[in-house]
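**Q** quick one: sequence plus predicted model below, questions after.
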Amino acid sequence: MSASVAMHMSDGLINAPVSAVFGAVAVAGMAAAMAGARRDLDDRTAPMAGLVAAFVFATQMLNFPILPGVSGHLLGGALAAILVGPWVGALCVGIVLVVQALVFADGGLTALGANITNMALIGVCAGYGVAVLLRRLARRNRPGLLAVCFVAAFVNTVVASGGFILQFALGGDPAFSLGAVAGSVLGLHCLIGIGEGLITALTVGAVASVRPDLVHLLRGTARPLELRTVPAAPKEA
């Protein structure tokens, strides 16, 4: 079982009743995200949301090898939440997953609800929750921001993979050992989480160095020390 299949599930990986339950969870979660996004979106955040969705789409389409015969892809949930907030971030990831399933047949239609639940809901909530807990460190200086982004993205990836393990335990093929599946999925997504953390830190750091006001996590307080512009010294009379 590859990491890409485990995280981005195909049809038949879990049974119909469990797929239906998590389909309902996904619909409710996306409805809540749309309601929250209406409050967060404005002339400044709407273009950023579009860029975030495009970036997440591109990164999820790129699979990279982990072990011989095993590959994985980035999720982008923490990245989206840190840049545009949890509601808009969840909506961005959810839209990406729908487009991938309908247009590119990446992820099965019957498993779409489970995929949205794992990556757009569980992953985004976990990544953003960690970022909020460490927000004071992120606002202190640039190294702090990069460290927070890395940790949030790592946690996002591992916790989202835990959602798949739960779904497989409820409706997966009993011929497979749950312990073996869980160990394989968690181990592989720890490795994927390192790559996710690095890309998230570099991307958010690049945006914050130019426009820290566009980073949702940094709003509401003074800019990080290393990102603030030092005022010019007054001229002597």
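**A** The structure has been received and is ready for your questions. Predicted model, so just to flag it, every value in this text is computed and none were measured. Residues are numbered from 1 along each chain as shown.
**Q** make it CA atoms for all contacts and neighbour counts henceforth
**A** Fine.
**Q** relative to residue 157, how far out is residue 151?
**A** To residue 157, residue 151 is 10 Å away according to Cα to Cα, to the nearest Å.
**Q** I should have written residue 25 there, sorry.
**A** Distance from residue 25 to residue 157, by Cα to Cα: 19 Å.
**Q** and the two? which has more neighbours close in?
**A** Legend: neighbour count by other Cα atoms under 10 Å for residue 25 and residue 157, higher for residue 157 (33 against 17).
**Q** and the more buried one, what does it touch?
**A** 75, 123, 189, 190, 192, 193, 196 (Cα atoms under 8 Å, 6 or more residues apart in numbering).
**Q** ok, and the most crowded of these?
**A** Using other Cα under 10 Å as the neighbour criterion, residue 123 leads those with 32 neighbours.
**Q** and residue 215, what does it touch?
**A** Neighbours of residue 215 in contact, by Cα under 8 Å, 6+ apart: 82, 83, 84, 204, 207, 208.
**Q** what's the helix or strand for the last one?
**A** Pointing back at residue 208 there. Per DSSP states H and E: residue 208 is located in helix 178-210.
**Q** same for that helix, what does it pack against?
**A** In terms of contacts (3 or more Cα pairs under 8 Å, 6 or more residues apart in numbering; DSSP states H and E), helix 178-210 is packed against helix 3-7, strand 63-67, strand 70-73, helix 77-84, helix 142-171.
**Q** residue 50: neighbour count?
**A** Using other Cα under 10 Å, residue 50 has 12 neighbouring residues.
**Q** not counting its neighbours along the chain, what's nearest it?
**A** Nearest residue to residue 50, sequence neighbours excluded (Cα to Cα, 6 or more residues apart in numbering): residue 92, at 7.9 Å.
**Q** could you say which helix or strand holds that neighbour?
**A** Assigned by DSSP H and E, residue 92 belongs to helix 86-103.
**Q** cool, and residue 60?
**A** Assigned by DSSP H and E, residue 60 falls within helix 45-61.
**Q** what packs against that helix?
**A** For helix 45-61, the elements it packs on are strand 70-73, helix 77-84, helix 86-103, judged by 3+ Cα pairs under 8 Å, 6+ apart.
**Q** tell me the centre residue of this protein?
**A** Central residue of the chain (Cα atoms, centre = their mean): residue 77, 1.0 Å from the mean position.
**Q** need the contact list for that one.
**A** With Cα under 8 Å, 6+ apart, residue 77 has these contacts: 89, 90, 93, 119, 120, 123, 124, 127, 153, 156.
**Q** the closest residue in space to the third one that isn't next to it in sequence: neighbour count?
**A** On the basis of Cα to Cα, 6+ apart, the spatially nearest residue to residue 93 that is not a chain neighbour turns out to be residue 120, at 5.2 Å. Close neighbours of residue 120, defined as other Cα under 10 Å, add up to 34.
**Q** in addition, the following structure is provided for comparison:
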Amino acid sequence: MHVPDGFINAPVSAVAGVVAAGAVAVSLRGARRELDERTAPLAGLVAAFIFAVQMLNFPVAAGTSGHLLGGALAAILVGPYTGVLCISVVLLMQGILFADGGLTALGVNITVMGVVTTVVAYALFRGLTAVLPRTRRSATVAAFIAALVSVPAAACAFTLIYAVGGTTDIPIGKVLTAMVGVHVLIGIGEAFITALTIGAVIAVRPDLVHGARGLAAPLKLRVGGELVDAPVTAPAPVAARSTRKVRATGLVTAFVLAGFVSFYASASPDGLEKVAADKGIDAKAEEHAAADSPLADYGVKDVTDARLSGGLAGVIGVGATVAVGSGVFWVVRRRRTDETTTASVTETV
């Protein structure tokens, strides 16, 4: 659902840019509370993993494909504020390096794909986990539903922005029907990917899933024929547990997906591209400012072998995303540490 330049007029694109900048600023502050010594190194990996999986377009209908948006996955894994930052880093890398998503539409894309998906998914996830049994399986089910709903929600958000600032005169009802219809199907794929990923991480390291912390139901004991809560014991220290194996596994998986599996992704246009072509939304689409980038369209310039070109581009993208993302989250985490140290010194004095 990467919106190109020319779909939305300049004034509305500018307003969306201000909204996106404000959301990123709020998320930078909020992420300081979410990131700790274990999760901060993983946040960059989450961004890289989402970048890799977004390269894997899957067919959803005749001549139409879809790909992961990732807002639900990021929010549940590392928290909603950090999730917005993860998606923003991915969109920035895609726009600058690969000419995917317009640069003037970056604010629109962050608002639609980053903010809306993350907020909707996390709010729904927390609501579901509050009423479902407090088990890891329930967390996986909640992740599935939250991811499913987040995608058509993003489609509705795009349609609203298009209704205000669209550059073509297309009946908004037709745009809404087409966008929501195809993105419900894409949402099913998003839901499966999100649930499988969340379930896999919960199975091996539930302490690393932000949204699943504290979901285990209290142990029950039968005393005198009645079930009572077992005495609470001190939890095993998880902060000292290394995340090196998880990081290595995740990074290798991202490289394999982007460098090899992406070659077998569907070549059909994604949901927005298909709707834009069918309804005429793309009549005033503009060429991307980075169209001459050596990595434009997810291929390495002057490498003639399509498999090698796409694979190298994917590997470079994963590497760049994990480097930039890790740098951003290291700074955010360091800022929190500095503030905590300053506060401690002040209290001592």
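**A** Everything's here; your move. Keep in mind the model is a prediction, meaning the values are calculated, not measured.
**Q** what does the residue nearest to residue 50 of the first structure align to in the second structure?
**A** Using TM-score structural alignment as the criterion, residue 92 of the first structure maps onto residue 86 of the second structure.
**Q** ok, now which ones touch its match?
**A** For residue 86 of the second structure, the contacting residues are 43, 44, 46, 47, 74, 325, by Cα under 8 Å, 6+ apart.
**Q** what about the first one, distance to residue 1 of the second structure?
**A** When distance is defined by Cα to Cα, residue 43 of the second structure is 23 Å away from residue 1 of the second structure.
**Q** look at those two and report which has more neighbours.
**A** Using other Cα under 10 Å as the criterion, residue 43 of the second structure and residue 1 rank with residue 43 on top: 27 against 22.
**Q** now the corresponding residue of the first structure for that one: closest residue in space that isn't a chain neighbour?
**A** When the first structure is aligned by TM-score structural alignment, the residue opposite residue 43 of the second structure is residue 49. Excluding the flanking residues, the one nearest residue 49 of the first structure by Cα to Cα, 6+ apart is residue 84, at 6.3 Å.
**Q** and that neighbour, how far from residue 188 of the first structure?
**A** According to Cα to Cα, residue 84 of the first structure stands 28 Å off from residue 188 of the first structure.
**Q** looking at the two, which one has more neighbours?
**A** Ranked by neighbour count (other Cα under 10 Å), residue 84 of the first structure and residue 188 place residue 84 first, with 24 against 21.
**Q** which residues are in contact with the more buried one?
**A** 45, 48, 49, 214, 215, 216.
**Q** for the fourth one, what are its contacts?
**A** Same thing as residue 214 of the first structure. Here residue 214 of the first structure is in contact with 44, 45, 48, 83, 84, 207, 208 (Cα under 8 Å, 6+ apart).
**Q** one more time with 10 Å, if that's ok
**A** If a contact means Cα atoms under 10 Å, 6 or more residues apart in numbering, then residue 214 of the first structure has 44, 45, 48, 82, 83, 84, 204, 207, 208 as its contacts.
**Q** what does the residue nearest to the centre of the first structure align to in the second structure?
**A** In the second structure, residue 77 of the first structure lands on residue 71 (TM-score structural alignment).
**Q** sorry, back to before: what is the nearest of the contacts of residue 157 of the first structure to residue 33 of the first structure?
**A** residue 123 (13.7 Å; Cα to Cα).
**Q** surely that closest one and residue 90 touch.
**A** Yes: using Cα atoms under 10 Å, residue 123 of the first structure is in contact with residue 90, at 8.7 Å.
**Q** what do the two both touch?
**A** When contacts are counted by Cα under 10 Å, 6+ apart, residue 123 of the first structure and residue 90 are jointly contacted by 76, 77, 78, 81, 116, 117.
**Q** between those residues, which sits nearest residue 40 of the first structure?
**A** Nearest to residue 40 of the first structure among those is residue 81, at 11.8 Å by Cα to Cα.
**Q** okay but the closest one is in contact with residue 217, surely?
**A** Yes: assessed by Cα under 10 Å, residue 81 of the first structure is found in contact with residue 217 at 8.2 Å.
**Q** anything in contact with each of those two?
**A** Common neighbours of residue 81 of the first structure and residue 217, counting by Cα under 10 Å, 6+ apart, are 128, 131.
**Q** which one of the two has more residues nearby?
**A** residue 81 (32 against 23).
**Q** need the counterpart of residue 98 of the second structure in the first structure.
**A** By TM-score structural alignment, residue 98 of the second structure lines up with residue 104.
**Q** returning to what we had before: please report how far the residue nearest to residue 49 of the first structure lies from residue 152 of the first structure.
**A** Residue 84 of the first structure is 15 Å from residue 152 of the first structure, by Cα to Cα.
**Q** now residue 10 of the first structure
**A** Distance of residue 10 of the first structure to residue 152 of the first structure, given as Cα to Cα: 27 Å.
**Q** between those two, tell me which one has more neighbours.
**A** More crowded of residue 10 of the first structure and residue 152, by other Cα under 10 Å: residue 152, with 32 against 21.
**Q** to which residue of the second structure is the more buried one aligned?
**A** Using TM-score structural alignment, the equivalent of residue 152 of the first structure in the second structure is residue 146.
**Q** which residue, other than its chain neighbours, is closest to whichever residue in the second structure pairs up with residue 143 of the first structure?
**A** In the second structure, residue 143 of the first structure lines up with residue 137, judged by TM-score structural alignment. Counting by Cα to Cα, 6+ apart, residue 137 of the second structure lies nearest to residue 199, which is 7.6 Å off, once chain neighbours are set aside.
**Q** same check on residue 10 of the first structure?
**A** Leaving aside its chain neighbours, residue 10 of the first structure sits nearest to residue 108 (4.2 Å; criterion: Cα to Cα, 6+ apart).
**Q** need the counterpart of the residue nearest to residue 137 of the second structure in the first structure.
**A** With TM-score structural alignment as the criterion, the equivalent of residue 199 of the second structure in the first structure is residue 205.
**Q** what number of residues lie near that match?
**A** For residue 205 of the first structure, the neighbour count with other Cα under 10 Å is 19.
**Q** ok, now residue 27 of the second structure?
**A** 18.
**Q** would you agree it is in contact with residue 82?
**A** Yes: between residue 27 of the second structure and residue 82 there is a contact at 6.4 Å, judged by Cα under 10 Å.
**Q** where does the closest residue to residue 81 of the second structure other than its chain neighbours land in three-state SS?
**A** Excluding the flanking residues, the one nearest residue 81 of the second structure by Cα to Cα, 6+ apart is residue 27, at 4.4 Å. What DSSP: H, G, I helix; E, B strand; the rest coil gives for residue 27 of the second structure is helix.
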